[in-house]
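**Q** Have a look; sequence and predicted model below, questions after that.
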Amino acid sequence: MFTGIIEEVGKVKMIQRGNITKIAVECKKVLDGVRIGDSVAVNGVCLTVTNIGKDLFTSDIMYETLKTSNLGSLKIGSIVNLERALSILGRLNGHIVTGHVDTVGTIIDKNKINDTTTFKIKIGERYSKYVADKGSIAVDGISLTVVESSASYFTVSIIPHTDNNTTLNIKRIGDTVNIEVDILSKYAERLLAKKNVDEFLIENYL
């Protein structure tokens, strides 16, 4: 479980592709207290630490993860957002993020006015239904507030701190980002669907 508050920006030092892709990420801050078997979010994707070296950790990436995220496009030297798993004593400063990416979005507009940068991100209708104005969303693992949402895109605005301390400052129009919608919206949909089924059964068969 994560919060979407990025702790550090790391750099990909090694990628070994195969049935299971192995990746090594150079970092410092997120190594504090991390042990083999712990979880670290890399661009919003929950990965298990398989080894720890001097100023780096390694993880394995399954094919399904590569298929549903943008981690497959990483290369040596790529910059990534990093966050350790939430401590039970930590503050939930962002929102509840699972690290299970739902889909990949594409940046279709980027506009900077004064100190605020606004991104317009295209996503499919399958997941846009979970996005609401002023709701929460994770973009490459960053907890952000939705400014505007539609059936095909949503917009988010970031403050200078986020711009300076995440990978969004190097993102350009056409780049992809990992999207995790607010898990609470999916639970709400499931509960409503069950309620409708129960009401149908009561009305027609009981």
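**A** Structure received.
**Q** Could you use CA atoms for every contact and neighbour count after this?
**A** Noted.
**Q** what about Asn93, how many neighbours?
**A** 10 (other CA atoms under 10 Å).
**Q** Wait, it touches Ile6, no?
**A** No - Asn93 is beyond contact range of Ile6, at 10.7 Å (criterion: CA atoms under 8 Å).
**Q** For the longest helix along the chain, which outside residues touch it?
**A** Across the chain, the longest stretch assigned as helix under DSSP state H is helix 183-205. Residues from elsewhere that reach helix 183-205 (CA atoms under 8 Å, 6 or more residues apart in numbering): 96-98, 130.
**Q** likewise stretch 93-111?
**A** Here stretch 93-111 makes contact (CA under 8 Å, 6+ apart) with 1-5, 41, 44-46, 68-70, 117-123, 127, 136, 138, 141, 143-144, 172-183.
**Q** One more to weigh against that first structure:
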Amino acid sequence: MFTGIVEDLGSVVALERGADSARLTVDSPVVVTERTAIGESIAVNGVCLTVAAVHGTMFTADVMHETLRRSSLGALRRGSHVDVERAMSADGRFSGHIVSGHIDGTGVIESVTTDGIARVYTVRAPYDLMRFVAEKGSIAIEGISLTVTFADKDRFGVAIIPHTAAHTVLPERAPGDVVNLENDPIAKYVARLMSMSAGTTGPAGTPFTSHITERFLMEHGF
């Protein structure tokens, strides 16, 4: 589990591509020097990867086909910057929001503008992601926990402060660039519960029932 608070702006040292997988090596002094161990989880541009090797200030992780297909990691090159975050410790703070590191898909940056000190990004995304995006809700872009400023049927906006701009990859993203997106997991589970209650059956054909309905959610302030 992660929080979307980027710890380090790492650099890709190597991306060795196979037929349907890849092996990624990232130089991240801030993260690796904090006692990173083999087998730990580290989010790279929002994608949860398992550390397979540690050498100096670098770590290596294997990237399977599903991850390459659902994320933008396959487009990385030697020298690319990446957002890096270690898994949250049990006694840590939720300075961002609940982030699993399991990318739901990708979006495309439509525009980048300024609003005072903030840099405003408009991102276009498919319906199966947009249905979980709500104004003033949370979304992770390239592993960064951000607040949604508006949401239409096929695009949404976020605004980043100077600190975020200085310590993440977003300032390197321009209109037309692909970015990793992870929806708020709570919204996904609520949608799943509601869909399962619509005439579905459980083991041995027994009816599946759920008290989670649209009426229930409205009555309880959702």
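**A** Nice, I can see it. It should be emphasised that the depicted structure is a prediction, and the values quoted were computed from it without experimental measurement.
**Q** Give me the TM-score for these two chains.
**A** Put the two chains on top of each other and the TM-score (TM-score structural alignment, normalised by the length of the first structure) is 0.94; 200 aligned residues with a CA RMSD of 1.3 Å.
**Q** before we move on, the earlier item: can you lay out the contacts of helix 183-205 of the first structure as CSV showing distance to Ile23 of the first structure and secondary structure?
**A** Shown next, in CSV, are these (distance: CA to CA, whole Å; DSSP: H, G, I helix; E, B strand; the rest coil):
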residue, distance to Ile23 of the first structure, secondary structure
Ile96, 26, coil
Val97, 22, strand
Thr98, 20, coil
Tyr130, 31, coil
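**Q** Ranking by neighbours, what's the top pick from those residues?
**A** Val97 (28 neighbours).
**Q** And it, what's its match in the second structure?
**A** With TM-score structural alignment as the criterion, Val97 of the first structure lines up with Val99 in the second structure.
**Q** Please report the distance of its match from Ser71 of the second structure.
**A** 15 Å (CA to CA, to the nearest Å).
**Q** that older thread, now, which of the contacts of stretch 93-111 of the first structure lie within strands?
**A** Among the contacts of stretch 93-111 of the first structure, the ones falling in strands (DSSP state E) are 41, 45-46, 117-122, 136, 138, 143-144, 176-181.
**Q** Now whichever residue in the second structure pairs up with Cys46 of the first structure: closest residue in space, sequence neighbours ignored.
**A** With the correspondence set by TM-score structural alignment, Cys46 of the first structure lines up against Cys48 in the second structure. Nearest residue to Cys48 of the second structure, sequence neighbours excluded (CA to CA, 6 or more residues apart in numbering): Gly101, at 4.4 Å.
**Q** residues near that neighbour, how many?
**A** When neighbours are counted by other CA under 10 Å, Gly101 of the second structure registers 26.
**Q** Could you verify that it is part of a helix?
**A** No - going by DSSP: H, G, I helix; E, B strand; the rest coil, the assignment for Gly101 of the second structure is coil, not a helix.
**Q** thought Thr166 of the first structure was touching Asn43?
**A** No - look at Thr166 of the first structure against Asn43 with CA under 8 Å: they stay out of range, at 9.6 Å.
**Q** what residues do those two have in common as contacts?
**A** Common neighbours of Thr166 of the first structure and Asn43, counting by CA under 8 Å, 6+ apart, are 80-81.
**Q** Mind telling me what Lys129 of the first structure corresponds to in the second structure?
**A** That one, Lys129 of the first structure, aligns with Arg131 by TM-score structural alignment.
**Q** Its match and Arg86 of the second structure, how far apart?
**A** As defined by CA to CA, Arg131 of the second structure lies at a distance of 29 Å from Arg86 of the second structure.
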